[in-house]
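Participant: pasted the sequence and its predicted model underneath.
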Amino acid sequence: MKPFRYVRARTVEEATAAHGGRPDARYLGGGTNLVDLMKLGVEQPGTLVAVQDLPLDTVEELPDGSLRVGATVSNSDLAAHPLARGRYPVLSQALLAGASGQLRNMATTGGNLLQRTRCPYFQDTGKPCNKREPGSGCGARDGVHRDHAVLGHSPQCIATHPSDMAVALAALDAQVELHGSAGARTLPAADFHRLPGDRPERDTEIEPGELITGVLLPPTTAGLPSAYRKARDRASYAFALASVAVVLDVRDGVVRDVRIAFGGLAHRPWRALRAEQALVNGPATDDAFRRAVDAELADAAPLRDNAFKVPLARNVACDVLRRLAGAPTAS
C-alpha cells in the first residue's frame, strides 16, 4: 500500500493551499472514480485533499436568471432539483442516464467533470497507454477499440470521455467556475476538456492546483426544448457508444436557435458547431436535420471496429431533433 497525506479542507482557500499545485496532489469529492483508480494503481497520489465539507453543496438562482450549481452537489440531487428539471431537462436526463442510483448519490458535479476515461488500456497498468504513461504507446489503436473515438483522436490516444453530464453542459453553453492560486476564473464547458493531440495525459484546461467550485447554467438556454439520448450496450449502468444533447428553438417551422453536443465519440464532449450553423434560420425538417448532422460527422475517422458509431450517432441525433421540433417551449 502506498501511504498518502489526507487533508479535510473546510474552505476553498484551505483546499487550494493544501493542494499547492503539486503533481501528486488530488482533490477528493465523492471518490467514485478516483478511489477506483487508486485501487488499480493508476492513480497514486501523495496528497488527497477532501472537499466534501466545502460550502459548495447548493443550487441557487442568480438575479439574472442563471443557475449556479455548487461543485459538491451530488448528481442525484442535481437531477432531481426542480429548477434543473424544469429549465434544463437535457441536464437532468443526462445525469439520470449515468451510472447507477448508488453512484449518483455519491458522485459530485465537480468530480463528474473530472472523471477519467474508462479505456481498459488506461485502467490496466500492464498495458501501454500514453494517457497513463506518456510515450508508452496506445494499446487500443491496434487492440480492442470498439468503444473508442471516431472524432478528434490522434495517433497518441483514441480514448473517449465518459461523462453524460458534461455533454449536456456543453450543449447548454454552461460555464465552469474555477479557483486557484491566481484567483477565480471561468471556462466554457464546451472548452473545458481537451482533444488528445500529443498531450493525451492532460484531460482538461485546468491549471495545476485549480479547484472546480461550481457550474453556471445561463438564462439563454433555460426553458427551451431540450433532450439527451444515449445509445449503449445495455439499458443501465453502461457508458455511451454514442449520445447526443440537443437544445432546440423552433418557431413557425424555422430553427431559430440550436445547440448540439455528442458524447461517446471523442476525447471530450463534441460540440457540433458545423451542424448548428447549417440549421439556424433554416427549416426544421427531417432532410435538413440529416444534412446538418452528416456535415458534422463528415470528418469522422473510425477505426477497424467502431465504424458503426457514425451511423448510430447520426440516427440518434436526427431522432432527437425530429422529436424536439414539435416540442412546446417551456413556460
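Facilitator: Happy to help now that I have it.
Participant: going forward, measure contacts between C-alpha atoms and count neighbours the same way
Facilitator: OK.
Participant: now do the contacts for the residue nearest to L62 when sequence neighbours are not counted.
Facilitator: Excluding the flanking residues, the one nearest L62 by CA to CA, 6 or more residues apart in numbering is R68, at 7.1 Å. For R68, the contacting residues are 59-62, 214-217, by CA atoms under 8 Å, 6 or more residues apart in numbering.
Participant: buried ones only from those residues, please, as a PyMOL command.
Facilitator: Typed into PyMOL, the next command selects the buried ones out of these (criterion: 16 or more other CA atoms under 10 Å):
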select buried, resi 59+214+215+216+217
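Participant: format the contacts of R68 as a markdown table; extra columns: secondary structure.
Facilitator: Shown next, in a markdown table, are the contacts of R68 (DSSP: H, G, I helix; E, B strand; the rest coil):
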| residue | secondary structure |
| --- | --- |
| V59 | strand |
| E60 | strand |
| E61 | strand |
| L62 | coil |
| G214 | strand |
| V215 | strand |
| L216 | strand |
| L217 | strand |
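Participant: and here is the other one:
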Amino acid sequence: MRTFEYVRATDTQEVVRMLAEDPSASCLAGGTTQLDLMKDGVLEPPTLIDITRLPLHGIERRGESLHVGALATMEELAADSTVAERLPVVREALLLGASVQLRNMATIGGNLLQRTRCRYFRDPAVLECNKRAPGTGCAAVQGAARMHAVLGVNENCIALHASDLAVALVALDAVVHIQGLSGRRTVPLTEFYVTADESPERENVLEHAELITEVEIPLPPPSARSGYLKVRDRVSYEFALTSAAVVLVVEDGTIRQARVGLGGVGSKPWRAYEAEHVLTGAPATSATFQDASEATMRDAWTVPGTAFKVPLARRTLVRELQTVSGVTA
C-alpha cells in the first residue's frame, strides 16, 4: 500500500469542498471495501478523508418511509424495529450480506458504493480490464467467470455488483440523497447505477465531489410480505451466485402488487420489471412464478463460465416467490 495523507473531517460541505479541490482524494467510512482495494494496489489515493464523524448517522421513520443516514452501519439497520416489522427483505439481505464483525463496521452508504468483486479488476497484474483501464479489454470473458454477471453486460465487461442490500433496496424503490457543491439532489436507486454494457469504467452516477448523505426507503403496505433468498457456494461469508428480493401483496389468491430485485446476476442491482409485469394481476401459482422467472432472464448474455446462472436465477426467483406467497403448488 502506498503512503497517503490522512484527514479527519467533521463537516459534510467541507468534505465536498476538499473532494472538489483534489480529484484524486478519496473518502473512508467503514473501510471494508476501500482498504481492500488500497492493499491490492487498485486504488492509490494520495489523500484519504475520514468521514466517520460527519452528522450522517441515525435511522428515523417519517410517516411511511424510513430515512437511513449514510453512516449508519449494516448492523444498526438490521436491528431497527421498523425494519424488523415492515422490511424483512432488508433485514434478511443485511444478515446474509456479511459477518457480524463486518456489519458492525460497514456503512449503508459504503455498501451501496462497494466496487465489483471481479477478480480481474482487483488484480493490477491483469492488463485487460475495461473497468480499471478503458479500452484494454475484458479478461473475464475468456477466463474463469463463475462469479460474474449475465445481465447488463457484453463482451466489454461482465463484472458483477455484489451488494445484497442494494438488491432489496432497488425492489423497494429506495432513493438516495446526495450532497454536492451545487447543493442537494435525490436519485432513485434504480437510476443510480450504470450497467457495464453502458460504461464499464463507471458504476454509478455519483460525481467525485458528491456524497451520499441519506437513503430513503418507502415502506410497503402493511399487508405486504417480503423476503430475500441468497444462493451461494457455502453457508457463510460468501457472495451470491444468485439471489432474489421479493415484495408481494396477495389478495384472494391474486397478486395485487409485486416488486422483484435480483442479485448475483447483474452488473448492477437488478430490478426485474419483466417479472413484475407478469406477476401483477396474475394468480399466485407456481406456473405464474415460472413465467415470471423466464421473462426476467430472457436477455441474459453469458460466457461458458456463467451460463449456469440463467437456470439457477430462475429457480431462485421461483423459490422465493413461493416462500413469500406461501404457494408451493
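Facilitator: Received it, and whenever you're ready, just let me know what you need. Because the structure is predicted, anything quoted here is derived from the model rather than measured.
Participant: how close are the two chains, by TM-score?
Facilitator: Counting by TM-score structural alignment, normalised by the length of structure 2, the TM-score of this superposition works out to 0.96. Behind it: 326 aligned residues with a CA RMSD of 1.4 Å.
Participant: from L113 of structure 1, how far off is the residue nearest to L62 of structure 1?
Facilitator: Applying CA to CA, to the nearest Å, the value for R68 of structure 1 to L113 of structure 1 is 15 Å.
Participant: and E177 of structure 1, by the same measure?
Facilitator: According to CA to CA, E177 of structure 1 and L113 of structure 1 sit 12 Å apart.
Participant: do V293 of structure 1 as well
Facilitator: The gap separating V293 of structure 1 from L113 of structure 1 is 26 Å, by CA to CA.
Participant: next: T58 of structure 1.
Facilitator: Taking CA to CA, one finds T58 of structure 1 at 17 Å from L113 of structure 1.
Participant: Q123 of structure 1 now?
Facilitator: Applying CA to CA, one obtains 18 Å for the distance of Q123 of structure 1 from L113 of structure 1.
Participant: ok, these two, which is more surrounded?
Facilitator: Counting neighbours by other CA atoms under 10 Å for Q123 of structure 1 and for L113 shows that L113 has the greater number, 23 against 19.
Participant: in contact with the more buried one, which residues?
Facilitator: Contacts here follow CA under 8 Å, 6+ apart; on that basis L113 of structure 1 touches 163, 165-166.
Participant: conserved subset of the residues you listed in structure 2?
Facilitator: Among the contacts of L113 of structure 1, those whose aligned partners also touch in structure 2, counting by both residues aligned by TM-score structural alignment, their matches' CA atoms under 8 Å, are 163, 165-166.
Participant: out of those, grab the one that's most surrounded.
Facilitator: The member of those that has the most neighbours, counting by other CA under 10 Å, is A166 with 30 neighbours.
Participant: what does that one align to in structure 2?
Facilitator: Residue correspondence, TM-score structural alignment: A166 of structure 1 in this structure matches A166 in structure 2.
Participant: shouldn't its match be in contact with P269?
Facilitator: Yes - counting by CA atoms under 8 Å, A166 of structure 2 touches P269, with 6.0 Å between them.
Participant: centre of the chain versus stretch 290-310 of structure 1, how much separation?
Facilitator: When C-alpha coordinates are averaged (CA atoms, centre = their mean, to the nearest Å), stretch 290-310 of structure 1 and its chain have centres 20 Å apart.
Participant: mind listing the strands for structure 1?
Facilitator: With DSSP state E applied, structure 1 shows strands at 5-8, 25-28, 47-50, 59-61, 67-70, 175-180, 183-188, 211-217, 226-231, 242-251, 254-263, 270-271, listed in chain order.
Participant: ok, A227 of structure 1 to G180 of structure 1 distance?
Facilitator: Computed as CA to CA, the A227 of structure 1 to G180 of structure 1 distance reads 34 Å.
Participant: sorry, slip of the keys, the one I care about is T125 of structure 1.
Facilitator: Here T125 of structure 1 is placed at a distance of 31 Å from G180 of structure 1 (CA to CA).
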